[in-house]
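[1] quick one, fold the following:
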Amino acid sequence: MARQKGVTEGELPRTKTPRNTSRARQLRQQMSLPEVLLWKLLRNSPDGVKFRRQHSLAESVTVDFYCAKARLCIEIDGMAHDMGDNPDRDEQRDAVLREQGLEVVRIPASDVLKSPEDVAEGLVQLCKR
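    Sure, this is the predicted structure:
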């Protein structure tokens, strides 16, 4: 059986949902300090786990980090995520992602600032399971 172009073993083929790649590009230029610290560790994971940053998964959903092989979305939550209607909005986004068969992990930005190495190692291990 021939492999589909752009699909590696263990991954499902990408669906043709509209994605907002220009927004993702913009967010890559505006990453927060916790996101930058974590990306420096995840981008060259010695265990061969591949991550994408500010990855657009749907027209209105861009996640901070994404591991395609594990189908894992990683969100780094700063204080703003606890204010106003943001918790409800986050829940709705998580539900949309779960409907697509994706797992969502939310990590407080304060945890990343305390120990980015520990957070990165935990994420790599989570993706390897």
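[2] from here on, just use CA atoms for contacts and neighbour counts.
    Noted.
[3] burial of Leu57, as a residue count?
    Leu57: 21 surrounding residues under other CA atoms under 10 Å.
[4] an error on my part: the question was meant for Gln29.
    Residues near Gln29, counting by other CA under 10 Å, number 9.
[5] what about it, distance to Leu126?
    Per CA to CA, to the nearest Å, Gln29 is found 27 Å from Leu126.
[6] nearest residue to Asp111 other than its sequence neighbours?
    Once flanking residues are discounted, Asp111 sits nearest to Val119: 7.4 Å by CA to CA, 6 or more residues apart in numbering.
[7] for that neighbour, give me its contacts.
    By CA atoms under 8 Å, 6 or more residues apart in numbering, Val119 lies in contact with 38, 111-112.
[8] neighbour-wise, which of these leads?
    Within these, neighbour counts (other CA under 10 Å) peak at Leu38, which reaches 22 neighbours.
[9] returning to what we had before: which one of the contacts of Val119 sits closest to Ala24?
    Nearest to Ala24 out of the contacts of Val119 is Leu38 (CA to CA; 17.2 Å).
[10] this one as well, want them side by side:
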Amino acid sequence: MTYAERRLWQYLRAGRLEGMKFRRQHPVPPYIVDFCCVEAGLVVELDGSQHSPAADAARTRYLQSQGWRVVRFWDNDVLREVEVVVAMIWDFTSRPALSPTPLPPGEGL
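    Prediction:
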């Protein structure tokens, strides 16, 4: 783990974020995501200077196609304002994922 990942993990581990359970280095084949909260369907990725916007966009699209919501932060954001990053992650975990509600039987097409 990078220093930024270790720092953020101190806030996410062991249910420290309002009881939400996060996993680190979780496999979502063919990828391994930095952090995820299965209950909230949320992937948290930290990006450093080695990240390619095109590769990150393809990765995000794939994860979204698998039903995950993806939020990305720069390593520097975690290092400078970790409390703000944690608050934003909490906003995502407490906000329900947008999914269409099925119509009752007999309604629709």
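[11] after superposition, what's the TM-score here?
    Superposed pair, TM-score by TM-score structural alignment, normalised by the length of structure 2: 0.80. Supporting alignment: 94 aligned residues with a CA RMSD of 1.2 Å.
[12] quick one on the thing from earlier: counterpart of the residue nearest to Asp111 of structure 1 over in structure 2?
    Using TM-score structural alignment, the partner of Val119 of structure 1 in structure 2 is Val85.
[13] and Ser32 of structure 1, by the same measure?
    Ser32 of structure 1 maps onto Thr2 in structure 2, by TM-score structural alignment.
[14] just want the most central residue of structure 1.
    Phe65 (2.4 Å; CA atoms, centre = their mean).
[15] report the secondary structure state of that residue.
    The local conformation at Phe65 of structure 1, judged by DSSP: H, G, I helix; E, B strand; the rest coil, is strand.
[16] ok, it touching Arg71?
    No: Phe65 of structure 1 is beyond contact range of Arg71, at 10.8 Å (criterion: CA atoms under 8 Å).
[17] how near is Ala57 of structure 2 to Leu12 of structure 2?
    24 Å.
[18] map Gln50 of structure 2 across to structure 1 for me.
    Using TM-score structural alignment, Gln50 of structure 2 pairs with Ala80 in structure 1.
[19] doesn't that match belong to a helix?
    Yes: per three-state DSSP, Ala80 of structure 1 lies within a helix segment.
[20] okay, now Phe22 of structure 2: neighbour count?
    Close neighbours of Phe22 of structure 2, defined as other CA under 10 Å, add up to 23.
[21] any idea what it aligns with in structure 1?
    Taking TM-score structural alignment, the alignment pairs Phe22 of structure 2 with Phe51 from structure 1.
[22] ranges for the helices of structure 1?
    Counting by DSSP state H, structure 1 has these helices, from start to end: 21-29, 33-42, 86-99, 109-114, 116-128.
[23] let me have those helices in TSV, extended by distance to Glu75 of structure 1.
    As requested, the helices of structure 1 are arranged in TSV below (distance: least, CA to CA, whole Å):
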stretch	distance to Glu75 of structure 1
helix 21-29	13
helix 33-42	9
helix 86-99	10
helix 109-114	9
helix 116-128	11
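[24] could you identify which of these is most buried?
    Mean neighbour count (mean count of other CA atoms under 10 Å) peaks for helix 33-42 among the helices of structure 1, with a mean of 18.
[25] now for the match of Phe22 of structure 2: which residues touch it?
    Applying CA under 8 Å, 6+ apart to Phe51 of structure 1 gives the contacts 42-43, 65-68.
[26] just put those in JSON lines and tack on distance to Gln100 of structure 1.
    JSON lines is the format used below for the contacts of Phe51 of structure 1 (distance: CA to CA, whole Å):
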{"residue": "Leu42", "distance to Gln100 of structure 1": "24"}
{"residue": "Arg43", "distance to Gln100 of structure 1": "24"}
{"residue": "Phe65", "distance to Gln100 of structure 1": "16"}
{"residue": "Tyr66", "distance to Gln100 of structure 1": "14"}
{"residue": "Cys67", "distance to Gln100 of structure 1": "14"}
{"residue": "Ala68", "distance to Gln100 of structure 1": "12"}
